[in-house]
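*Asks:* with the sequence up front, the predicted model follows.
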Amino acid sequence: MYVVIFRATVRKLDAEYSAVAKRMRELAIDQFGCIEFHSVTEGVNEVSLSYWPSEENIRAWKDHPEHLLAQQAGRERWYQSYTVQVAQVGREYHLAT
């Protein structure tokens, strides 16, 4: 399993951002095999974690035309800066109550 860690400094978020973010999450899960997708914004900091079965799934999602447009809008309008990290999960623990 792989995790994509997206960390951004927010410039400005608007209603269109919310709609695009929702669509990107749905696209990742419904069409590209994303297992889980979580985002948190606190002040000007945004962190998103998405979990994937393979790097091929990640690349296919990254290069999808809709996602490419969303990336462009992010660079031009919504984010001051961002970092993307892709890591392989080596271990996982759970507590179930």
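*Replies:* That came in fine, so what should we check first? Residues are numbered from 1 along each chain as shown.

*Asks:* from now on I want contacts and neighbour counts done on CA atoms only, so please keep to that.
*Replies:* Will do.

*Asks:* can you list the residue ranges for strands in the protein?
*Replies:* 2-10, 36-42, 45-52, 79-88 (DSSP state E).

*Asks:* check which residues of the third one are buried.
*Replies:* So the one you mean is strand 45-52. The neighbour-count check on strand 45-52 (16 or more other CA atoms under 10 Å) flags Glu46, Val47, Ser48, Leu49, Ser50, Tyr51, Trp52 as buried.

*Asks:* quick one, what contacts the nearest residue to the fifth one once chain neighbours are set aside?
*Replies:* In space, not counting the residues next to it along the chain, Ser50 is nearest to Phe37; the distance is 4.3 Å by CA to CA, 6 or more residues apart in numbering. With contacts defined as CA atoms under 8 Å, 6 or more residues apart in numbering, the neighbours of Phe37 are Arg25, Ile29, Ser48, Leu49, Ser50, Tyr51.

*Asks:* take this one as well and set it beside the first:
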Amino acid sequence: MSPFAHTHEPPYYAVIFSSLRKADDLGYAETSDRMVELAKLQPGFLGVESLRGDDGFGITVSYWESEAAIKAWKQQAEHTEARRRGRLEWYEHFELRVARVERAYAGPRGERE
């Protein structure tokens, strides 16, 4: 399985979630896996890319067809509960940014698969 999200031609949206996890993050991994499973079922979901360093800092970028799809995901019940737990239990700090992707390229030959 490729670590790259397979999106369609722009425009589309990227939700960029940067976070620093607490040392004691019991239940985080299971919840994170569940959120990816659920997101894949959401209308308008295009893909996700995620990395986390040994220091607890991570970045997850999810890709969506529209702002309406992002809003619907934010309102999904299990996702709402996961966000609540994240604020209270798992994250020292986080930042979330939403961006419209206007152009996208792939390489090394510039081809999109």
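*Replies:* In hand now; what should we look at? These numbers come from a predicted model, not from an experiment.

*Asks:* TM-score for the pair, please.
*Replies:* Overlay of the two chains. TM-score (TM-score structural alignment, normalised by the length of the first structure): 0.91; 96 aligned residues with a CA RMSD of 1.3 Å.

*Asks:* quick one: which of the buried residues of strand 45-52 of the first structure is nearest Gly74 of the first structure?
*Replies:* When the buried residues of strand 45-52 of the first structure are ranked by distance to Gly74 of the first structure (CA to CA), Glu46 comes first, at 12.2 Å.

*Asks:* tell me the residue in the second structure aligned with the closest one.
*Replies:* With TM-score structural alignment as the criterion, the equivalent of Glu46 of the first structure in the second structure is Gly58.

*Asks:* got a list of what its match touches?
*Replies:* Counted by CA under 8 Å, 6+ apart, Gly58 of the second structure has contacts Ser18, Ser19, Leu20, Ser50, Leu51, Arg52.

*Asks:* let's go with 6 Å and repeat that
*Replies:* By CA atoms under 6 Å, 6 or more residues apart in numbering, Gly58 of the second structure lies in contact with Ser18, Ser19, Leu51, Arg52.

*Asks:* can I have the buried ones of those as a PyMOL selection?
*Replies:* Applying 16+ other CA under 10 Å to those leaves a buried subset, and the PyMOL line that selects it is:
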select buried, resi 18+19
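
*Asks:* distance of Glu46 of the first structure from Ala96 of the first structure?
*Replies:* Glu46 of the first structure is 28 Å from Ala96 of the first structure, where distance means CA to CA, to the nearest Å.

*Asks:* do the same with Ala15 of the first structure
*Replies:* Taking CA to CA, one finds Ala15 of the first structure at 36 Å from Ala96 of the first structure.

*Asks:* between these two, which has more neighbouring residues?
*Replies:* Ala15 (8 against 3; other CA atoms under 10 Å).

*Asks:* picking that back up, may I see the contacts of Phe37 of the first structure organised as CSV, with distance to Val84 of the first structure added?
*Replies:* Below are the contacts of Phe37 of the first structure laid out as CSV (distance: CA to CA, whole Å):
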residue, distance to Val84 of the first structure
Arg25, 16
Ile29, 18
Ser48, 10
Leu49, 10
Ser50, 11
Tyr51, 13
